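Participant: below is the sequence, then the predicted model.
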Amino acid sequence: MVGVFDIIPDDTAFSLELDSEAASGDAEAWSAQLQRCVLDYEEDDVIRGPVVASASLYRVHFGSGDWYEDLDEESHTAEVVGAAFRKRHEFEDEDLVGLFSSALVVIDDIEVPEKWRGAKLSHGLIRAITSVFRSDHIGLLPSQMSEGPDGQFRLDLAKESALRRHWEGVGFRLIPGSSVMWLPFEGRAL
């Protein structure tokens, strides 16, 4: 079995926290972080540094009759991902393990500070999240918006395309007929 420390860089620490106050409905709200750290050999201590990647997640159980409505209450992104997973029987046939999954984790927002971009730390964060939620479906919606010089957000199809390629690099696939991506069980790189 692969542990979290086998899949993230040596100089980072992974933390995952359930925030029971953050969710509006019955969806579980989680926050995940990768943080730089240095081992102080003299003091036998870990010195934590800056957060290099973070994500907001929502988790719902398909057995709940209201799981889609629970996602709709949380955010637009969670609702869009949930809508795509309402039709999961149409794409899950190619991933037999997925037929037994009883929950969905929506990566609602993922952020890597500008200074840390380019090292694929977001891939490490996804692998760490996947190692915890290994029996759950995982979905995300690549951002389609960019902030312009005037501070207004605009549709940016080039950004969406670049993010789609980025997420394909960690194993995500586009759900047919949507902009949502999912991480098949058989393609998970642990």
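Facilitator: Nice, I can see it.

Participant: hey, let's count contacts and neighbours off CA atoms from now on
Facilitator: OK.

Participant: okay, now Ala103: neighbour count?
Facilitator: Counted with other Cα atoms under 10 Å, residues neighbouring Ala103 total 19.

Participant: who's in contact with Arg36?
Facilitator: For Arg36, the contacting residues are 11-13, 48-52, by Cα atoms under 8 Å, 6 or more residues apart in numbering.

Participant: what's the spacing between the residue nearest to it when sequence neighbours are not counted and Ser122?
Facilitator: Distances taken as Cα to Cα, 6 or more residues apart in numbering place Thr12 nearest to Arg36, at 4.4 Å, with adjacent residues excluded. Distance of Thr12 to Ser122, given as Cα to Cα, to the nearest Å: 12 Å.

Participant: more neighbours: the two, which one.
Facilitator: Looking at Thr12 and Ser122 with other Cα under 10 Å, you find the greater number of neighbours at Ser122, namely 24 against 21.

Participant: wait, isn't the more buried one in contact with Ala53?
Facilitator: Yes. Using Cα atoms under 8 Å, Ser122 is in contact with Ala53, at 6.1 Å.

Participant: buried set for the longest strand seen in the chain?
Facilitator: The longest strand of the chain (DSSP state E) is strand 45-61. Buried residues in strand 45-61, counting neighbours by 16 or more other Cα atoms under 10 Å, are found at 51-61.

Participant: and the comparison structure, right after this:
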Amino acid sequence: MSRLFPIIENIKVDLKSLISIKHTCDPEICSEKGSCCSEYEVCMEKREVDKIVTHIPEAAKFAPQLIANGTYRNIFEETDDNLVSIDTDEENQCLFAWRNGKGEALCSLHSHALKNNLSFYDTKPESCCLWPLAIYDGSPKILTVQDDAFNFDCNKRHKSEKARLDPEISSIINNVYGTKMLTGINHAISIM
């Protein structure tokens, strides 16, 4: 069992789950069905708020709902578990979400990053960067696939003759947790 759930960089990794998913972030898919921007409460550590706040002026160019009465809205709320969540609108959509002329659901922080040649890993909350993967509390924390990830058209079952990570999943892990974590996961997959 420990081969399927090795501890790498102090995180228990659900290898079977990680190799089961192929992910493609494509806003055109979101116009047909639900978007991750309207399905989850986005929670983050307090330390992440400062990073995001610096990008609100540029994000507001895409998502004008971030401004009220000529000033930037306070869209953050402290949760009972000492995290911070991002407010949602009446349709339960993250206030950073916006729809372009084609009706595609987009993240204004991600759009700002693309427009200004930044990495969205530097502009978005970690939980958003990690999606469709998820990190669950535990001792140690557990890295796996979000429970309902396959309800979204951007995620498919990864079918491969050899157990391996999808390139997009590899990119997510590398950008959120670093090369050492990705190398450790790939090694664990090779011997499972």
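Facilitator: That came through fine. Remember, predicted model here, so these are calculated numbers, not experimental data.

Participant: how close are the two chains, by TM-score?
Facilitator: Superposed pair, TM-score by TM-score structural alignment, normalised by the length of structure 1: 0.23. Supporting alignment: 71 aligned residues with a Cα RMSD of 5.1 Å.

Participant: can you report how many residues lie near the residue lying closest to Phe76 of structure 2 once chain neighbours are set aside?
Facilitator: The shortest distance from Phe76 of structure 2 to any non-neighbouring residue, by Cα to Cα, 6+ apart, is to Ile86 (4.8 Å). If you count neighbours by other Cα under 10 Å, Ile86 of structure 2 ends up with 19.

Participant: just the helices in structure 1 please.
Facilitator: In structure 1, the helices defined using DSSP state H lie at 4-7, 67-74, 76-85, 121-132, 157-168.

Participant: so which elements touch the last one?
Facilitator: Contacts defined by 3 or more Cα pairs under 8 Å, 6 or more residues apart in numbering; DSSP states H and E place helix 157-168 of structure 1 against strand 145-147.

Participant: what's the answer for the second one, then?
Facilitator: Packed against helix 67-74 of structure 1, as judged by 3+ Cα pairs under 8 Å, 6+ apart, are the following elements: strand 45-61, helix 76-85.

Participant: save these as a markdown table, and put in distance to Asp70 of structure 1 too.
Facilitator: Output for the helices and strands packed on helix 67-74 of structure 1, formatted as a markdown table (distance: least, Cα to Cα, whole Å):
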| stretch | distance to Asp70 of structure 1 |
| --- | --- |
| strand 45-61 | 8 |
| helix 76-85 | 8 |
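
Participant: so which of these comes closest to Ile126 of structure 1?
Facilitator: strand 45-61 (9.0 Å; Cα to Cα).

Participant: who touches that closest one?
Facilitator: Contacts to strand 45-61 of structure 1, defined as Cα under 8 Å, 6+ apart, come from residues 26-40, 67, 70-71, 78, 102-113, 116, 121-122, 125.

Participant: among these, which are in strands?
Facilitator: Going by DSSP E, the strands hold 28-40, 103-111 from the contacts of strand 45-61 of structure 1.

Participant: selection in ChimeraX covering whichever of the residues you listed are buried, please.
Facilitator: Applying 16+ other Cα under 10 Å to these leaves a buried subset, and the ChimeraX line that selects it is:
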select :28,29,30,31,32,33,34,35,36,37,103,104,105,106,107,108,109,110
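
Participant: helix, strand, or coil at Trp98 of structure 2?
Facilitator: Following DSSP: H, G, I helix; E, B strand; the rest coil, the label given to Trp98 of structure 2 is strand.

Participant: fine by me, we can end here.
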